Structures are given as C-alpha cells and as structure tokens.
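> Below is the structure, and that's it, no one-letter string:
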C-alpha cells in the first residue's frame, strides 16, 4: 500500500486588498503589490542608468585609447549586458504586479517592452562605434563586435515580454473565478506561478518544501507573485466539484485578456429590428359602398 502523504496546511493571506468601487469595475493592484512594483521599477531604472553610464564610459574613454584596451572593452560589454538584463527582469516583475491597460496600446507596448528598448539603446551606438573605430585592427573589431552583438542579442531577447499581463486580463480572470466559484477566493503554493480554484486541486497538493497551501483573494495571489489563473481549468472544475459549470469556447482567450469576459447566463441585449416607413407597404383604404 502506498504511503499516504501528509495533508497540507492552508494559510489565509493577510495582504490588504483594494476596496471595491462600483463606479470603476476594473482591476486594481493591492497596496503591497503597487509598492513592490514601484520598488522594482526604481531599482531597474538605476541599473539601466548605470548601463548607459557604462556605455558612455566605453564610448568616450575606452574607444579613444590608442591602442585600445581590448580586455576592458569586453568587460564593459559584459557589465552593460548584466545591468540591462537584471534591470529588465525586475521591470517585467513590476509589470506583472502592476500591469498597464490595453486601452492605451502605445503605453502598453512601451511599458512592457521598455527593457528591450533600453537594451538596444545601451548597445547599438557602442557596437556601431566599435566597427567604425580607427584605432582598432580588423581582427579586434570582429572580436569585440561579435561579442557585443551576442551579449546585446541576449539582453534584448531576455527583456522582451512575450506575453505581457494587462489590467483587462486580470479583471477577466477575477470575473471568471467569481463566476465559477461565487467568491473572490483562490489557492496557490509558494513555488507555483499561478493560482487555482480550490484547495482540493491536484496542482496545489503536490509535495513542496513548506507543505503549505495559501488562500486569499485574487489580488492577494497576484501580490504574492502569482500572475494569472491556471490554464488547467477543465481539470480543476472536476477536482473542485464545479462539474455543472460550462466554460465558454474561448475561455483561454478570456484568461489571457484577449477576449472580454461575459458571465454565464448573461445574454447580450437583443437588437430591435429597424423599420423604414418609406419602404413599408400601406394597405389600401377600403372603398366606400353605395
């Protein structure tokens, strides 16, 4: 007989959630999530500023030496890359905690791809000046240029947000969870990256270091770094006892914020057919009888 695993303890989150506002039914981060996101963005900005300063040092001092100090130039590429990447990862974490709205596509793009943009700014001028430098031999240009391009490419690729979170995505997920369960309560683990419908879900009952299931509101789960709802919803509907709930055909698009959430049972208002009086046939008046 297989050994039965000890039952996990459930810990209720104590993070303060934002008060509901009926006049603005959009998603808002918790105060803790907002504070953490601001802190991450400040650190990222400092790291990016140091990366740009490193680029300026390489351009206005290293590349002006004759002969060029190759080891120092390569070190500067590595340092700039490290600063850009670490800053970009912190910026992406901040965007998960406090995302932008898709209603403003320009801001949404810039906020989510700023890490990649900064990486390009921190490398492109330096790489161009390496290839046009008169104090370097062809071999030195090739070596330094290739190293710079590889590190720059790694920084840009690492800092691109391929699936950025949005306020609409979070609002959709909150609406879907409450439509399924009837409550703003979800469950997650310390090591997991998503939140789940109930404490009976198999995903939260896997063995873990702290043997703990956390419970709280969706905003609390997101403040704890769980960016979205699980994509194992069909499985969890069965595990959590919501077998009567029918997911919409586009539920994955709803969870990802790509389609609007419509509560089950809600029907779009019917459109009244319009009538053009000019085309309505008029019945002839009855003729008078003598």
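Perfect, I can see it now. Source: prediction; values computed, not measured.
> CA only for contacts and neighbour counts going forward, please
OK.
> Do a quick rundown of the strands in the stretch 101-250 of the chain.
For the stretch 101-250 of the chain, strands defined by DSSP state E, counting those that start in this stretch occupy the ranges 186-188, 194-195, 212-216, 228-229.
> Out of these, which is the most enclosed?
For the strands of the stretch 101-250 of the chain, the largest average neighbour count (mean count of other CA atoms under 10 Å) is found in strand 186-188, namely a mean of 27.
> Packing partners of it?
The contact analysis (3 or more CA pairs under 8 Å, 6 or more residues apart in numbering; DSSP states H and E) places strand 186-188 against strand 194-195, strand 212-216, helix 218-223.
> try this one next to it:
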C-alpha cells in the first residue's frame, strides 16, 4: 500500500510539473495545418519579393542606361517594385500570425518579423544610390526620381515592419490564460477589432452585430493582435468568472503581466501578481468601455 501511494504521489507530481510547463507557455506549438498555411504564404511572399528584386535589376541595368532616359518608365518601375515588395511583406506578416517565432532566439525572432523591411532595403537602396549617381540624369530628374523612390521605399518599409510581432511565448500565455479561466480554448472578437476577449458578454462586443469566435490561434490568424489587456476586469465583471480563479491564473501563468494593463493587477509581498480589488466591482450598466 505504501508503495502504491508513493507511486501515485510521483505521478501526481509529474502531472503538476507538466501542468506548470503548460501554464508557463512553453508547450505551445503551431498545428500542422497552421504550419502548412504559413509555409504557403511564405513561398508566395518569397516569389513576390524575387519579382521585386528582379524589377530592381531591370531598372538598374536597362532603364537607367537608356539614352535618352524615359522618366515615366523609371517612375513606373519604382512603383511596380514597391507593389511587389509590399504584397510580399504583408503575406509574410500574415504567415507569422500562423507560425510565430520564439523570443528565445533573438536573432531569428528579429529577422523573421522584420524580413519585409530587410527585403525593402535590398530592393530599393542600390537603386536609390544609382539614381543619384547617374551621370546621364540632370539634377531635376534625379530629384524627382530619387524622391519618388525614397517615398515608396519608406511607405513599403513602414507597412512591412511588424511593430508588435507575435511570439510562441505570447500565444502560449494567452492560450493558458483562456483555458484556465474558462476550461476551453475559445475566444471572442469582431471582424474590425484588434483584440479578442475571454467571453462574448463584454461591452466592446455587445455593440457589434456579428461576434466571431475561435481558438487563440484562429483569432491571431484573423488579424487580432492579442488578448485584451482588460481581461481581468472583463472576466470578473462580465464573464462571471470567480475572483479566486482569476487570482489563481495571475499567480500561476508565467509573464502574465505582459498581457495586462497596470490597473488590472497588484503585486503581493511574494512578488506574484493578484487581482486588483478595484476591478471586482462591476461597472454601471451602459458605461462605455475603451476599445482595448
């Protein structure tokens, strides 16, 4: 009997360790379907980027060497290069929503999320330099063509940059928060919103005619940046989740404060976050809530 209890105890400890690894966000991984979709998007993005760079080479070795130089053709080529570079960058960013990188590998995380900017620099910087160094163009032509190239490159680079890139760790924490709060991986959002919510009965969603739902992964794939940073107050005031459960999630999930606004939690003497008592009182009916 003693041996059986010991064995059961070890099994329980193993389950606790596995659960702890899960709630700390280390167990999340993209599904095979998500990886396949991401791969397809990345291949198409790579093809579009290849066309953009090929257009740059055509512009450098053919358009800029024509005598006389046809300005309209140069401008058209700059715009075409920008269009292909932009399309590739947007698809690449969408692929990263399906299959994000891990923040643990800082170099890969940066390159994977900012590759659109890197490709834009490759597609435009040599061309811009050669426009200003071209001996067959007068000052006015250089100024016009150079300005157009710089503006197009800047717009494409800004659109291709990922200012708030997703990560494996973020998806893991968000998934574990939602599952621990509600018992399932199901979140709610609108088509035009930028965040998703723990339940459908929150002020931000009540104002919408159509409420969408899906897993955390699906919400990100649909263009939602993150879990709302008001999830503590929404869980308690709108979703009917007990304060004790929310408090337990705050104490168990690793780096959970990265998903919260400062007014959503307090830090105890043990250094762990806990529910801010100010969020326990439901807001009066009809009170507008910021779209977060």
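Sure, I can see it. Small disclaimer: the values here were computed from a predicted structure and weren't measured.
> still on that earlier bit, for the strands of the stretch 101-250 of structure 1, give me JSON lines that also has distance to residue 112 of structure 1.
Output for those, formatted as JSON lines (distance: least, CA to CA, whole Å):
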{"stretch": "strand 186-188", "distance to residue 112 of structure 1": "25"}
{"stretch": "strand 194-195", "distance to residue 112 of structure 1": "20"}
{"stretch": "strand 212-216", "distance to residue 112 of structure 1": "27"}
{"stretch": "strand 228-229", "distance to residue 112 of structure 1": "16"}
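> right, and those - which one's nearest residue 247 of structure 1?
Closest to residue 247 of structure 1 of these, according to CA to CA: strand 228-229, at 13.9 Å.
> what's the mean distance for stretch 112-125 of structure 2 versus structure 1?
Superposing on structure 1 and averaging over aligned pairs (mean CA distance after the TM-score superposition for structure 1), stretch 112-125 of structure 2 comes out at 0.3 Å.
> and that stretch, how far from the chain's centre?
How far stretch 112-125 of structure 2 lies from its chain's middle: 18 Å, per CA atoms, centre = their mean, to the nearest Å.
> Give the buried residues for that stretch.
Residues 112-121, 123-124 are the ones in stretch 112-125 of structure 2 that count as buried (16 or more other CA atoms under 10 Å).
> can you pull out the helices in the stretch 51-200 of structure 1?
Taking DSSP state H, counting those that start in this stretch to define them, one finds helices in the stretch 51-200 of structure 1 at 70-97, 105-131, 138-159, 167-181.
> picking that back up, which among the helices and strands packed on strand 186-188 of structure 1 is found nearest to residue 249 of structure 1?
Evaluated over those, closeness to residue 249 of structure 1 peaks at strand 194-195, with 21.2 Å, by CA to CA.
> Surely residue 231 of structure 1 touches residue 251?
No. Residue 231 of structure 1 lies out of contact with residue 251 (CA atoms under 8 Å); the separation is 9.2 Å.
> more crowded one of those two?
Set residue 231 of structure 1 next to residue 251 and count neighbours by other CA atoms under 10 Å: residue 251 wins out with 20 against 15.
> And for residue 239 of structure 1, the neighbour number?
Residues near residue 239 of structure 1, counting by other CA under 10 Å: 16.
> Please disregard the earlier target; I meant residue 32 of structure 1.
For residue 32 of structure 1, the count of nearby residues is 18 (other CA under 10 Å).
> Quick one: residues contacting the nearest residue to it once chain neighbours are set aside.
Excluding its sequence neighbours, the residue lying closest to residue 32 of structure 1 (CA to CA, 6 or more residues apart in numbering) is residue 223, at 6.6 Å. The neighbours of residue 223 of structure 1, taking CA atoms under 8 Å, 6 or more residues apart in numbering as the test, are 15, 29-30, 32-33, 97.
> which one is residue 21 of structure 2 nearest to, not counting chain neighbours?
Nearest residue to residue 21 of structure 2, sequence neighbours excluded (CA to CA, 6+ apart): residue 27, at 6.6 Å.
> correct me, but that neighbour touches residue 19?
No. Between residue 27 of structure 2 and residue 19 there is no contact under CA under 8 Å: 9.5 Å.
> Could you check which of the two is surrounded by more residues?
Taking other CA under 10 Å, residue 27 of structure 2 and residue 19 do not tie; residue 27 has more neighbours (17 against 13).
> Surely that one is in a strand?
No. Read with DSSP: H, G, I helix; E, B strand; the rest coil, residue 27 of structure 2 is coil and lies in no strand.
> tally of neighbours for residue 167 of structure 2?
18.
> need the contact list for it.
Residue 167 of structure 2 is in contact with 100-103, counting by CA under 8 Å, 6+ apart.
> circling back: can you redo the helices and strands packed on strand 186-188 of structure 1 as TSV with distance to residue 47 of structure 1?
Output for these, formatted as TSV (distance: least, CA to CA, whole Å):
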stretch	distance to residue 47 of structure 1
strand 194-195	28
strand 212-216	33
helix 218-223	23
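> Specify the stretch among the ones you listed that is closest to residue 72 of structure 1.
Proximity to residue 72 of structure 1 (CA to CA) singles out helix 218-223 among those, at 41.5 Å.
> quick one: that closest one to structure 2 mean distance?
Mean deviation for helix 218-223 of structure 1: 3.4 Å (mean CA distance after the TM-score superposition for structure 1).
> any idea how far that helix is from the chain center?
Worked out by CA atoms, centre = their mean, helix 218-223 of structure 1 lies 14 Å from the chain centre.
> do the same with stretch 151-167 of structure 1
11 Å.
> end-to-end on it?
The first residue of stretch 151-167 of structure 1 is 33 Å away from its last residue (CA to CA, to the nearest Å).
> Can you point out the buried residues in that stretch?
Within stretch 151-167 of structure 1, the residues that count as buried by 16+ other CA under 10 Å are 151-156, 158-161, 164-167.
> can you put the residues you listed in a markdown table and add distance to residue 182 of structure 1?
Listed next are the buried residues of stretch 151-167 of structure 1 as a markdown table, based on distance: CA to CA, whole Å:
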| residue | distance to residue 182 of structure 1 |
| --- | --- |
| 151 | 49 |
| 152 | 48 |
| 153 | 47 |
| 154 | 45 |
| 155 | 43 |
| 156 | 42 |
| 158 | 39 |
| 159 | 38 |
| 160 | 36 |
| 161 | 33 |
| 164 | 28 |
| 165 | 24 |
| 166 | 23 |
| 167 | 21 |
